[in-house]
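# I would like to see how this sequence folds:
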Amino acid sequence: MTTTNKTVQDLTAKYEFLLCEIENKVAIVTIHRPPVNPLNTAVFKELTQLMTELENREDVQVIVLTGSGEKAFVAGADIREMLELEAVDMLEMNQTSRKAFSTIENLAKPVIAAINGLALGGGLELALACDLRIASEKAKFAFPEINLGIIPGGGGTQRLQRIVGQGIAKELLYFGEMITAEQALQWHIVNRVVPAENLLSEACEWAKKLAEKPSVALRMLKLAVNSGSNVDLESGLTIEMTCFGNAFATEDRKEGMQAFVEKRKPNFTGR
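Next up, the predicted model:
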C-alpha cells in the first residue's frame, strides 16, 4: 500500500497473535505466530473478536488477511495443542474455530486472503472462508488431516466441494497430498496467482477497488451469493430480489445511475 496521505490505525495492542492496520478503508490483518502461524484456540478467538470489530468500523470497507513471514499463510491447526485434548475439549475448540470461520464468511464486508505460503488444513479452511483468494506462486495447499487419522473440522469438507465440486474435493481430502499454487488456480481454489513479491500489493489493489464500490450494494451482493448458495433456486431468487430492493433504495443507486447518464465518475457515500 502507498504511504501517501496514510492514516494508519494500529490495533495490535489488543491482540497477541494478530497485527492490524487500516489505510484508505482497507484493513490488513496479519496472523503472527512465527514461523508458520499455526491456529490455536487463542488465535480463533482473536480472529472472531477482531473481525467483529472491523465489521463495525466505518473506516473499513474491505479486509485483507495474510500470514507473517514468507513460509506460511497458516500451516494448519496447532497439533501440539490438539494432542493434549480429550474429545470433549476438542469439540469445544472445534466450535471456537467454526465461529471464527463463520464470522469471516458472513462478514458484510469483503475479505481477501493473500496466501503467502503454506495453506494447510485449518489454514486452507481459513482461506476458503474468505471471499477472494490471491496466492503467491510459492504457495502450497493441502488437507493433510487424513494422514493424522482425522478429517477437517473447520468447514473444509463443506466449503471446498461448493467451490471445486465433489470429485476434486474428494481427491484433495482423501489423499491429503500437497498441490501447487498453479494447480489451485486450475481447480478454482484461488482466483489469481502472482509473484511472491507482488502478493500484498496485488491484494491491496483489489481491496482498494472494492473499497471504492457502493458499500450497501457490495454487502447485498455478498449476502445474495452466500445465502443463495445454500438454498434451492426459487428461494435463491427470492433472496436476490430482496437484496436488489435494498440496494435500489440507497442514495448510492441514485448517484450511480445519475453519474452514468451524465458520463462522469460516481461519488458513492455508502448511503
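# From now on I want contacts and neighbour counts done on CA atoms only, so please keep to that.
Noted.
# Tell me how far Pro195 lies from Ala139.
10 Å (Cα to Cα, to the nearest Å).
# Pick out whichever of these two has more residues nearby.
Shown here are Pro195 and Ala139; by other Cα atoms under 10 Å, Ala139 has more neighbours (24 against 12).
# can you pull the contacts of the closest residue in space to the more buried one that isn't next to it in sequence?
In space, and not counting its chain neighbours, Ala139 is closest to Gly117: 4.1 Å by Cα to Cα, 6 or more residues apart in numbering. Taking Cα atoms under 8 Å, 6 or more residues apart in numbering, we find Gly117 in contact with 70-74, 135-136, 138-140.
# run this one through as well so I can compare:
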Amino acid sequence: MTDATVPPPHLLTEDQDGILIATLNRPDKLNALSGETMALFETALHRFRDTPALKVMLVRANGRFFSAGADLRGGSSRPRPTTASEIRENHRLGLHGMHRIYDEMEHVEKPIVCAIHADCVGGGLELALSCDFRLAAKSASFGFPEGLFGVLPASNGVSRLTRICGAHWARWLIMGNQKADADRALIMGLVHDVLPDDGFADAALAFCRHLTKSSGEQMGAAKIAIEMASELGPEMGRHVERMANSALMLNPAYLEGIERYISKLGSKA
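All right, here's what the predicted structure looks like:
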C-alpha cells in the first residue's frame, strides 16, 4: 500500500524505446525547480550519458505550467550572499547546481529534446535553452520575469538566448520584458516546431523515436561540430567538418550504410 503521507518525487523518469523520459512533477508548485528536482534531474542526466542503450532524453512536465523557474523558497546549502563577488559565485556554484547541470546538458554527446506544453519562464526557460531541440505546443509561452525584479536571468538566460535567437530577440525578452507565445517563439528561433495541443505528448515522443534511428556516433559528432562552428568563422568551421568526418567515414556502420544506399540508387536507375 502506498503511504499517502509521502509526497511524490519532484521528477519522474522512465525508459521507453531507447528514450529516457524525465518529467517535472511539481504541478502544485507550477514545477518550480527545487533542490530535489535538480538533484534528481542531474542523476537522470548522468544515467542517460552513461547508458549506451539510451539514445535520446526527453524533458517534459506535468500540470498547467512547464516550469515557473527556480524555486525561490526552496532553500540553499550556501549562505545568503552579501557581496557582489559572493553573488557571482552563488550563480556559478549555487542555484541548486543549475550552471553545472545546464553545461553538462550541452556537453553530453546525445540529443536532448524539450517538450514545452505551457508557460515556460525564468529558470525553466534556461533549462529548455540547454536542450538540443525545443518543441512547443500551441498553448506554450515563454518569458523571463527577472526584469520585474531589476535583475537578469543568470543561469544561461542571457548567454544561450542571445546565441540561439540573436541580440535582437534577446532584447525583446530581457530588456523589453515581453512574453512570447509559441508562434512568436518559432519566428524567434527559440523553438524548432509548434505542434497542436491535442496529441502533443505523442508527437514529441514520435520525434524522439525518429532521433533514436540515427547513428549515435554521427549525433555526437554533429552536436560538437555545431557548437564549435557557431563560435568560429566559416574557414575554421569547415576544418571542424573535415575533422569530424575523418573519423565518421571510417566507421564500419557508415561504410555498410553508404554501400546499401548506393545499391538502392542503382536499382532505381
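# re the thing from before, among the contacts of Gly117 of the first structure, which one sits closest to Tyr15 of the first structure?
Val74 (17.3 Å; Cα to Cα).
# Give the burial count for the equivalent of the closest one over in the second structure, as a bare number.
Using TM-score structural alignment, the partner of Val74 of the first structure in the second structure is Ser67. For Ser67 of the second structure, the neighbour count with other Cα under 10 Å is 32.
# What segments of the stretch 1-150 of the first structure are strands?
18-23, 26-31, 62-67, 72-75, 111-115, 118-120, 132-136, 140-142 (DSSP state E, counting those that start in this stretch).
# May I see those strands organised as TSV, with distance to Asn191 of the first structure added?
Formatted as TSV, the strands of the stretch 1-150 of the first structure follow (distance: least, Cα to Cα, whole Å):
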stretch	distance to Asn191 of the first structure
strand 18-23	24
strand 26-31	19
strand 62-67	14
strand 72-75	16
strand 111-115	10
strand 118-120	15
strand 132-136	5
strand 140-142	14
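# Please identify the most buried of these.
The highest average neighbour count among these, using mean count of other Cα atoms under 10 Å, belongs to strand 72-75 at a mean of 29.
# what sits up against that strand?
Against strand 72-75 of the first structure from outside (Cα under 8 Å, 6+ apart): 31, 35-39, 66-67, 114-124, 139.
# do you know how far the match of Val74 of the first structure is from Lys179 of the second structure?
14 Å.
# Which residues lie in contact with whatever residue of the second structure lines up with Leu39 of the first structure in this structure?
Counting by TM-score structural alignment, Leu39 of the first structure corresponds to Leu33 in the second structure. Going by Cα under 8 Å, 6+ apart, Leu33 of the second structure touches 67-71, 123-124.
# Can you report how many residues lie near the closest residue to Leu33 of the second structure other than its chain neighbours?
Leaving aside its chain neighbours, Leu33 of the second structure sits nearest to Ala70 (4.6 Å; criterion: Cα to Cα, 6+ apart). Ala70 of the second structure has 22 neighbours, counted by other Cα under 10 Å.
# How about the contacts made by Ala70 of the second structure?
Contacts of Ala70 of the second structure by Cα under 8 Å, 6+ apart are 32-34, 95, 122-124.
# change it to 6 Å
Residues near Ala70 of the second structure by Cα atoms under 6 Å, 6 or more residues apart in numbering: 32-33, 123.
# How about Met178 of the first structure?
When contacts are counted by Cα under 6 Å, 6+ apart, Met178 of the first structure touches 141-142.
# what's the answer for the one 3 residues further on, then?
Contact partners of Ala181 of the first structure, counting by Cα under 6 Å, 6+ apart, are 137, 139-140.
# Could I get those residues in a markdown table, plus columns for distance to Val225 of the first structure?
Output for those, formatted as a markdown table (distance: Cα to Cα, whole Å):
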| residue | distance to Val225 of the first structure |
| --- | --- |
| Glu137 | 28 |
| Ala139 | 27 |
| Lys140 | 27 |
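# looking at the second structure, which of these still make contact?
Contacts conserved in the second structure for the contacts of Ala181 of the first structure, using both residues aligned by TM-score structural alignment, their matches' Cα atoms under 6 Å: 137, 139-140.
# how about Glu234 of the first structure, secondary structure?
Three-state call for Glu234 of the first structure (DSSP: H, G, I helix; E, B strand; the rest coil): helix.
# number of nearby residues for it?
Neighbours of Glu234 of the first structure (other Cα under 10 Å): 10.
# now do Ser34 of the second structure
Neighbours around Ser34 of the second structure, by other Cα under 10 Å: 22.
# was I right about it contacting Asp71?
Yes. Using Cα atoms under 6 Å, Ser34 of the second structure is in contact with Asp71, at 5.0 Å.
# Let me see the contact set for Ile104 of the first structure.
Counting by Cα under 6 Å, 6+ apart, Ile104 of the first structure has no contacts.
# how about 8 Å then?
Taking Cα under 8 Å, 6+ apart, one finds 48, 51, 111, 129-130 in contact with Ile104 of the first structure.
# ok, so of the residues you listed, who is nearest Glu182 of the first structure?
Cys130 (19.0 Å).
# Report the separation between the closest residue to that closest one other than its chain neighbours and Ile63 of the first structure.
Distances taken as Cα to Cα, 6+ apart put Val111 closest to Cys130 of the first structure, at 5.2 Å, once the chain neighbours are dropped. Val111 of the first structure is 5 Å from Ile63 of the first structure, where distance means Cα to Cα.
# Kindly report the same for Leu185 of the first structure.
Leu185 of the first structure is 21 Å from Ile63 of the first structure, by Cα to Cα.
# Check Glu137 of the first structure too.
21 Å.
# now do Leu19 of the first structure
Per Cα to Cα, Leu19 of the first structure is found 12 Å from Ile63 of the first structure.
# Please enumerate the shared neighbours of these two.
Joint contacts of Leu19 of the first structure and Ile63 (Cα under 8 Å, 6+ apart) are 28-29.
# Now do the contacts for Ile168 of the first structure.
161, 187.
# what do we get in the second structure for it?
Match for Ile168 of the first structure (TM-score structural alignment): Trp169.
# Shouldn't that match be within a strand?
No. Assignment of Trp169 of the second structure by three-state DSSP gives helix, placing it outside any strand.
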